[in-house]
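> A predicted structure for the sequence below; I have some questions about it.
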Amino acid sequence: MIEVGKIGLVFNPYGGKMGEIPSDATPFPHRKGNIFKMQYSVTWKDPSPGATENFLNEVKMLYSYMTPFVSKNPRSTYLNYRDLDIGVNDFGKNSFEEGQVYGSKYFNDNFDRLVNIKTEVDPQNFFRNEQSIPVRPSKA
């Protein structure tokens, strides 16, 4: 962190009661076996042309450095710390596959169950954003 600059790294502890709730009891799967959640951040006031790229690259360097120390297959992430770098959905013909990329990271094994619910409740996918749960492709 010293090498890359003004990067923040927050550890939110998990465990206790959270670990007693099964990972499939709610959409939020990050429970038993997770020691903590990490949040990467950077703040800057520099309006110069290269500042944004520089600071974002520093965060990406730290994120990459942490790879051996975090969850794998998939590298999980927390939905409320939205990260468009892990995938977005354009809601075209590959909508489900695009959603699977980020959805499996946010929801782990709960993703398929959430897709089934979304497909049942909102088959036209009216309620959506660039990282929302997709619907299953129709079997037409």
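Happy to help now that I have it.

> Please count neighbours and contacts with C-alpha atoms only from this point.
OK.

> would you list every one of the helices in the chain?
For the chain, the helices defined by DSSP state H cover 17-20, 51-65, 95-107, 111-121.

> and the third one, how far out from the chain's middle?
For helix 95-107, the distance from its own C-alpha centre to the chain's C-alpha centre is 9 Å (Cα atoms, centre = their mean, to the nearest Å).

> got the contact list for that helix?
27-29, 74-79, 86-90, 110-111, 131-137 (Cα atoms under 8 Å, 6 or more residues apart in numbering).

> next up, a second structure to put side by side with the first:
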Amino acid sequence: MLNRTNNLLGAEFKAKSDYVRRAVGEAGWASIYGQWLAPSAATAGLIMILEPHGGKVGTWTADDSTPYPHRQGVQFNIQYGVSWPRSTDSSGALGWIHGFEAFLAQFVTSNPSEAFANYRDLDLGQNVVGADSVTTYESGRVWGERYFMGNFQKLAAVKARVDPTDYFRNEQSIPPLRYPSVKNVWS
């Protein structure tokens, strides 16, 4: 799981994701498109996906009853990515996507900003394996609370029950929460 390569037809790809909880407005969209279509972006392959939320989806279940907490109050999820030929320098493409992420901060969730777990983004943080060969809970919290919000602690408690030695892990797998107070997260 930790040794894999990208086989995307000779290209590299970097994606980010955010959630939007308030209306962006016409002027906001104009500025987003202006940034998206800026000359510096024209040299890279770009993709933006807007996934609508809200409506009935926001009423199906409480945010803490499933691992996915981004239901109530979310208007949409946004994923944006950049690709570049493997044989070229990545600094321009990565600089662009990090700049676009900083620009979008005014429109997306904050404190903490939310991200979609299936659009894994190692910029949010990576697990640190301790001396006992088990991922530390604190290192996982850095990125995990952005993906799972208040549900991260519960997921880590489940991981402690089903995989206490952290055998199944990758750079952002949920670490086991191994404390005597694990039962308290279920109340």
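Happy to help now that I have it. None of these values were measured; they are calculated from a predicted model.

> how much space is there between the most centrally placed residue in structure 1 and F126 of structure 1?
Among the residues of structure 1, the one closest to the centroid is T77, at 3.8 Å (Cα atoms, centre = their mean). Noted for T77 of structure 1: a distance of 25 Å to F126 of structure 1, by Cα to Cα, to the nearest Å.

> thinking again about what came up before, got JSON lines for the helices of structure 1, with mean neighbour count too?
What follows is those, written out as JSON lines (neighbours: other Cα atoms under 10 Å):
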{"stretch": "helix 17-20", "mean neighbour count": "12"}
{"stretch": "helix 51-65", "mean neighbour count": "15"}
{"stretch": "helix 95-107", "mean neighbour count": "21"}
{"stretch": "helix 111-121", "mean neighbour count": "17"}
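
> Give the full set of residues in contact with the equivalent of E58 of structure 1 over in structure 2.
Using TM-score structural alignment, the equivalent of E58 of structure 1 in structure 2 is W96. The neighbours of W96 of structure 2, taking Cα under 8 Å, 6+ apart as the test, are S40, A41.

> follow-up on the earlier one: out of the helices of structure 1, which is closest to F36 of structure 1?
With respect to F36 of structure 1, and counting by Cα to Cα, the nearest of the helices of structure 1 is helix 17-20 at 11.0 Å.

> can you count the residues close to the aligned partner of S87 of structure 2 in structure 1?
Using TM-score structural alignment, the equivalent of S87 of structure 2 in structure 1 is P47. Neighbour count for P47 of structure 1, taken as other Cα atoms under 10 Å: 8.

> In structure 1, point out the residues matching stretch 120-129 of structure 2.
Matched against structure 1 by TM-score structural alignment, stretch 120-129 of structure 2 falls on residues 82-91.

> I174 of structure 2 against L155, yeah?
Yes: between I174 of structure 2 and L155 there is a contact at 7.1 Å, judged by Cα atoms under 8 Å.

> what lines up against D18 of structure 2 once you look at structure 1?
So D18 of structure 2 corresponds to nothing, using TM-score structural alignment.

> To which residue of structure 1 is I174 of structure 2 aligned?
Looking across to structure 1 (by TM-score structural alignment), I174 of structure 2 lines up with I133.

> Name all residues that make contact with its match.
G99, G103, F111, L114, V115, K118.

> Trace the first one over to structure 2, please.
Aligned counterpart of G99 of structure 1 in structure 2: G140 (TM-score structural alignment).

> these two touch, right, T43 of structure 1 and K6?
Yes: counting by Cα under 8 Å, T43 of structure 1 does reach K6; the two are 7.3 Å apart.

> who has more neighbours, those two?
K6 (15 against 11).

> which residue packs closest to that one, ignoring adjacent ones?
Using Cα to Cα, 6 or more residues apart in numbering and skipping residues adjacent in sequence, the residue nearest K6 of structure 1 is V42, 6.2 Å away.

> S23 of structure 1 -> structure 2?
By TM-score structural alignment, S23 of structure 1 lines up with D63.

> Can you tell me how far the nearest residue to its match once chain neighbours are set aside is from G58 of structure 2?
Spatial nearest neighbour of D63 of structure 2, chain neighbours left out: P69 (4.3 Å); criterion: Cα to Cα, 6+ apart. Distance from P69 of structure 2 to G58 of structure 2, counting by Cα to Cα: 10 Å.

> what sits against D90 of structure 1?
Neighbouring residues of D90 of structure 1 by Cα under 8 Å, 6+ apart: E98, E130.
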